[in-house]
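J.: need a 3D model of the sequence below.
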Amino acid sequence: MLWATAGAVTLGFLITLEIAARRYAGVPGPLTTQAREVIFAPKPGPLYGGLALMMVVLTWRQRFIAAGAAIGIDVVFVLVRWAVDAKVDADHFFGNGALWVMLGCAVIAVTRRTGQERVLLLKAVGLGLLLVAGRKTGDTWLLITAKTRPEVLDPYLATADHALGNPSWVAGRILKATGPIGIHTLDLVYAQLAVAAIVVALYQLRNVAAERRFPSHHLVRTFLVIGLLGPAVYMIFPVVGPIFAYGPGTSGTGGVQWAVANLWPNTPPPISIPHPVPYDAITPRNCMPSLHTAWATTIFIHSRKGPRLLRFAGTFWLVATLSATLGFGYHYGVDLVAGVVFALTVEAAMRALDRGWDRSATQLIAYGATVFAALLACYRYLPVEMARNPWAFGPLLLLAMTSVIYGYVRTTKLWEREPKKTAPARQPEPQLELV
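T.: Next up, the predicted model:
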């Protein structure tokens, strides 16, 4: 019943977003763009990531068949595109095969499976397609923010960021001094955040095929909910980021005509009374809160129960993501503080859905939501006071974030290792015919 309700709500949301995209941005929404990728050239990363998540319910033999079928279908599509001389970007040549296999497994679940096996396979297909739809939904949300929010509030955050010592300006100069190696490394980490999430998710879901059930709580759920709720805050607090509002933009020249001043990363903006400023209708207003920080935080949390290598990778990805968001000028320091609080609050709520809304969980969620709302209010209405009194507001911001971190760690017992479970007798795995 819960899965059916969640599916209905998700479908309703996607339909609403489809209508909003066509009405406010004049472009197809996530449902249309996803349907197009059955035939037209897609971006392969999300599709093959979704296929990998779907295959957690399959046996190894079935996984090889599914992967081989996906690659074979893609080879056919690539040959046809070459034959007709289709103009396709280099990174959009393949990916259709993964989508075809996921849709094919959905058909098999409905027509060839019954009972719990049908439900399990449909859950797996839904999980894979949700990952893909989440990417499409995010792209649509970003375009809507640019089209519907002509003014941005960057001067407010730039002023409030004085309380933290203007960390984006500092990190930008440090990253520039590291040269091409540091820049390319952080750029790779920042761009491939979803890959890290899939690796952690696959570890958490590694036993689904043997146990014939999904774990009660895993990374993908929180990852998707953060991506669903975060853009709603973008609409309330539209911000483009330091490199756009106070620098040349990512292209090196495109942002100058809209920038408040060309100051990033060499000269922090002076303290003055902030006001909304106009910006173009192309650049997404996707800074407050920093969802890259929120996602990296959840990856770090969910990697804590894994082996040492996974824990190390989760830590590295969090540190590198925080460094990239600041060093590339994509976010202000106050964005990151809000992003951490946002992530922990959502993660606590998702845990509570499965493990019960006891008193400690309810208090943590209420407290996290209150702190997050207070941060937004301070950034909007007290930025000048924050900038003129960094000795008070800087520690208060860090203390507010730390208090939520402490509450989460204490409530969830994050650092306690799970006791090893005695493996149950392995039952024969039912065979799922893919062909």
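J.: going forward, measure contacts between C-alpha atoms and count neighbours the same way
T.: Fine.
J.: please, where are all the strands along the protein?
T.: Secondary structure of the chain, counting by DSSP state E: strands at 151-152, 277-278.
J.: which elements pack onto the last one?
T.: Where contact means 3 or more Cα pairs under 8 Å, 6 or more residues apart in numbering; DSSP states H and E, strand 277-278 is packed against strand 151-152.
J.: how far does the strand it packs on sit from the chain's center?
T.: Here strand 151-152 shows a centroid-to-chain-centroid distance of 23 Å under the convention Cα atoms, centre = their mean, to the nearest Å.
J.: and of the strands of the chain, who's closest to T293?
T.: With Cα to Cα, the closest approach to T293 among the strands of the chain belongs to strand 151-152: 20.7 Å.
J.: touching that closest one from outside, list them.
T.: The contact list for strand 151-152 (Cα atoms under 8 Å, 6 or more residues apart in numbering) reads 237-240, 276-279, 285.
J.: and if we set it to 7 Å?
T.: Strand 151-152 has contacts (Cα atoms under 7 Å, 6 or more residues apart in numbering) with 238-240, 276-279.
J.: ok, stretch 407-416 next?
T.: Stretch 407-416 is contacted from outside by 344, 360-361, 364, using Cα under 7 Å, 6+ apart.
J.: go again with 10 Å.
T.: Contacts of stretch 407-416 from elsewhere in the structure, counted by Cα atoms under 10 Å, 6 or more residues apart in numbering, are 301-302, 304-305, 341, 344-345, 347-348, 351, 360-361, 363-365, 367-368, 402-406.
J.: list only buried entries from those residues.
T.: 301-302, 304-305, 341, 344-345, 347-348, 351, 361, 364-365, 367-368, 403-405 (16 or more other Cα atoms under 10 Å).
J.: now do the helices in the stretch 1-150 of the chain.
T.: Here the stretch 1-150 of the chain has its helices, by DSSP state H, counting those that start in this stretch, at 2-20, 30-36, 44-54, 60-83, 96-112, 115-148.
J.: quick one: residues contacting the residue nearest to A261 when sequence neighbours are not counted.
T.: Leaving out its chain neighbours, the residue that sits closest to A261 by Cα to Cα, 6 or more residues apart in numbering is Y246, at 5.1 Å. Counting by Cα under 10 Å, 6+ apart, Y246 makes contact with 154-155, 158, 240, 255-256, 258-265, 267-269, 329.
J.: do that again at 6 Å, thanks
T.: With contact taken as Cα atoms under 6 Å, 6 or more residues apart in numbering, Y246 is in contact with 259-264.
J.: and what of V132?
T.: Counting by Cα under 6 Å, 6+ apart, V132 touches 46-47.
J.: with distance to A201 added, can I get the helices of the stretch 1-150 of the chain in TSV?
T.: TSV is the format used below for the helices of the stretch 1-150 of the chain (distance: least, Cα to Cα, whole Å):
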stretch	distance to A201
helix 2-20	19
helix 30-36	23
helix 44-54	8
helix 60-83	17
helix 96-112	18
helix 115-148	11
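J.: one more to put side by side:
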Amino acid sequence: MSRSGASAGSGSGASAGQTGQSWAASHKVLILGSAAVLALVLGVQAFASYHGYLGPVESLFGDYFLVPRSATMPWVGLALALVGLNNRERVYAVSAAVAIDLVVGVIRWSAGGPITMGTGGTWVLTAVVVYAFWKLSGERRSSVLRGAVLGILLIVAAKVAETWLCLTILVGTDVWDEYVFLADQALGNPSWVMGQVVDALGPVGAAILDWIYVELPVAIIVVALYQCRKGWPSHHLLQTFLLIGLIGPIFYILFPVVGPVFAFGPRGLGFQIGDFWPNIVPNVDFSAPASLPFDDAAPRNCMPSLHTAWAVALFTHSRRGPWWLRTLGTFWLLATLTATLGFGFHYGVDLIAGAVLCLTLDAALHDPERGWGWFRIRLVLGGSAALVGLLLSYRFASVQMAAYPELFGPLLVGVLTAMSVAFFATFYARPGTALARWGGRDADVSGVTDSDATDSAAGLPVR
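T.: Here you go, the predicted model:
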């Protein structure tokens, strides 16, 4: 054999060996991750059963055989699974899911049940996993399983989150809405203002906003599918979405708040301070705010606003897409903020904390090929410090914030503005500008990909 032939054979063997090692490592991660998720689900189910709540296992059983808790979430999960399939397989999968939903829907309706969907998406998503293990191998199996597992994780995370909200009630018997209400006066009580705006929109406008608020995952999946249209990128929106859902709810336990519509409005079940929201800003003497004992029905899920965090992630990740995707991201962010405040679910300071949380977590994930230089470390540490500082000020400086809104209002907005500018400079500023140099992007110009060059030609910021 010639020397070149031997070299080629050696290179081919090394490549095959590396591929095999990569698949083995991915397979091990999949097994360990699945075991961890299963243990979490069973543990949460045991907790829910002990306290009489609906657990994730019972909820999943309903998705398979009874009435799905969400009509769209199973389809969102299935859409992710479609990323790794070829076009023919996608047609088969979607057709099967639609047919199952139609048949099961007719049976359910004829038995007096609700008209909904989701069963087909759940069944076919499960079938995709079985198909990948049974029929596929190597990189193809890895790609299909990656999408299917992400879809399953989204569904399971939603189930676990429902039970977690019940935990916030058990742990946070007293809520801190008096403190947050005072802190919110530094922003001019935006929830009261937006509550009146939503009232003025009437039932049709409120219904549209409610759908946008509830179906945020639909917009998330649209952006994620666009990002994955040519295969799995090094970073995509779903990673940020899941990390926010993993870290954010921890703060619900540490900072229990129910929101204006409960603590100051008609949904407090007799525990509210008064029926003020949204028409009257209460003139209550909170010179000595205190924890407020509250009911066992309202989740303590206000601080920070995770809907805001997810909507901000949707907005930032849509910036590198075409005009219609950027429009979608902008529209969904503005509509989500309007609904979040206008339905009385959150105070304005919740939204600031949620946005800072999103930018901090996304900074840890964005552009992983750039590594962990000082440009990333300072952003993550700075965002973490800003979030902790915000929460501490809401709790321990709320009286001062209400007394001096002309000082603390700009400070609150300034914290979010500074974090936003730093995030933009680090990940989105055009190379060659002062912001890009500060964000460390000029050092990465050599690593710009072909798709980045296309974005740049279209007038979009490159990676």
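J.: what's the TM-score here?
T.: Once superposed, chain against chain, the TM-score is 0.88 (TM-score structural alignment, normalised by the length of the first structure); 406 aligned residues with a Cα RMSD of 2.0 Å.
J.: please report how far the residue nearest the centre of the second structure lies from F375 of the second structure.
T.: Geometric centre of the second structure, nearest residue: F241, 3.3 Å, by Cα atoms, centre = their mean. Distance of F241 of the second structure to F375 of the second structure, computed by Cα to Cα, to the nearest Å: 22 Å.
J.: P56 of the second structure too?
T.: P56 of the second structure is 40 Å from F375 of the second structure, where distance means Cα to Cα.
J.: still on that earlier bit, counterpart of the residue nearest to the centre of the second structure in the first structure?
T.: Here F241 of the second structure is matched to F223 in the first structure, going by TM-score structural alignment.
J.: which ones are touching its match?
T.: Going by Cα under 6 Å, 6+ apart, F223 of the first structure touches no other residue.
J.: re earlier: wait, which of the contacts of Y246 of the first structure is closest to G172 of the first structure?
T.: Nearest member of the contacts of Y246 of the first structure to G172 of the first structure, counting by Cα to Cα, is W264, at 7.8 Å.
J.: I'd say that closest one and A245 touch.
T.: No - with contact defined as Cα atoms under 6 Å, W264 of the first structure does not reach A245; the gap is 8.7 Å.
J.: between the two, which one's more packed in?
T.: Higher neighbour count among W264 of the first structure and A245: A245, with 29 against 23, using other Cα atoms under 10 Å.
J.: can you tell me the closest non-neighbouring residue to the residue mapped onto G368 of the first structure from the second structure?
T.: Aligned counterpart of G368 of the first structure in the second structure: G383 (TM-score structural alignment). Leaving aside its sequence neighbours, G383 of the second structure sits nearest to T360 (Cα to Cα, 6+ apart; 5.0 Å).
J.: repeat that for I405 of the first structure.
T.: Excluding its sequence neighbours, the residue lying closest to I405 of the first structure (Cα to Cα, 6+ apart) is L344, at 7.2 Å.
J.: aligned counterpart of P276 of the first structure in the second structure, please.
T.: Aligning on TM-score structural alignment places P276 of the first structure opposite S291 in the second structure.
J.: for N286 of the first structure, same thing?
T.: By TM-score structural alignment, N286 of the first structure lines up with N301 in the second structure.
J.: and its match, how far from M73 of the second structure?
T.: In terms of Cα to Cα, N301 of the second structure sits 20 Å off from M73 of the second structure.
J.: neighbours of R437 of the second structure, how many?
T.: Neighbour count for R437 of the second structure, taken as other Cα under 10 Å: 16.
J.: tell me which element it is part of?
T.: Using DSSP states H and E, R437 of the second structure sits in helix 434-439.
J.: flag every buried residue along that helix.
T.: Within helix 434-439 of the second structure, the residues that count as buried by 16+ other Cα under 10 Å are 435-437, 439.
J.: and for stretch 242-261 of the second structure?
T.: Residues 242, 244-245, 248-249, 251-253, 255-261 are the ones in stretch 242-261 of the second structure that count as buried (16+ other Cα under 10 Å).
J.: just stretch 166-183 of the second structure next, same as before
T.: By neighbour count with 16+ other Cα under 10 Å, stretch 166-183 of the second structure contains the buried residues 166-170, 172, 174-183.
J.: what's the matching range in the first structure for that stretch?
T.: By TM-score structural alignment, stretch 166-183 of the second structure lines up with residues 143-160 in the first structure.
J.: and the closest residue in space to L157 of the first structure that isn't next to it in sequence, how many neighbours?
T.: Spatial nearest neighbour of L157 of the first structure, chain neighbours left out: Y379 (6.1 Å); criterion: Cα to Cα, 6+ apart. Y379 of the first structure: 22 surrounding residues under other Cα under 10 Å.
J.: what does Y379 of the first structure align to in the second structure?
T.: Using TM-score structural alignment, Y379 of the first structure lines up with Y394 in the second structure.
J.: how about V334 of the first structure?
T.: Here V334 of the first structure is matched to V349 in the second structure, going by TM-score structural alignment.
J.: list the contacts of its match.
T.: Counting by Cα under 6 Å, 6+ apart, V349 of the second structure makes contact with D184.
J.: rerun at 8 Å
T.: Residues in contact with V349 of the second structure (Cα under 8 Å, 6+ apart) are 180, 183-184, 187.
J.: and if you look at F94 of the first structure?
T.: The neighbours of F94 of the first structure, taking Cα under 8 Å, 6+ apart as the test, are 41-44, 74-75, 77-78.
J.: where's the nearest residue to G439 of the second structure once chain neighbours are set aside relative to A453 of the second structure, distance?
T.: The spatial neighbour of G439 of the second structure that comes closest, neighbours along the chain excluded (Cα to Cα, 6+ apart), is T426 at 3.9 Å. Distance, T426 of the second structure to A453 of the second structure, using Cα to Cα: 18 Å.
J.: more neighbours, the two?
T.: T426 (25 against 15).
J.: aligned partner of the more buried one in the first structure?
T.: Under TM-score structural alignment, T426 of the second structure pairs with T411 in the first structure.
J.: P46 of the first structure -> the second structure?
T.: Matched to the second structure by TM-score structural alignment, P46 of the first structure sits across from M73.
J.: that match: how many residues sit nearby?
T.: Other residues near M73 of the second structure come to 24 when the count uses other Cα under 10 Å.
J.: correct me, but it touches L125?
T.: No - using Cα atoms under 8 Å, M73 of the second structure is not in contact with L125, being 11.4 Å away.
J.: mind putting the strands of the first structure into TSV with distance to L17 of the first structure?
T.: Listed next are the strands of the first structure as TSV, based on distance: least, Cα to Cα, whole Å:
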stretch	distance to L17 of the first structure
strand 151-152	22
strand 277-278	25
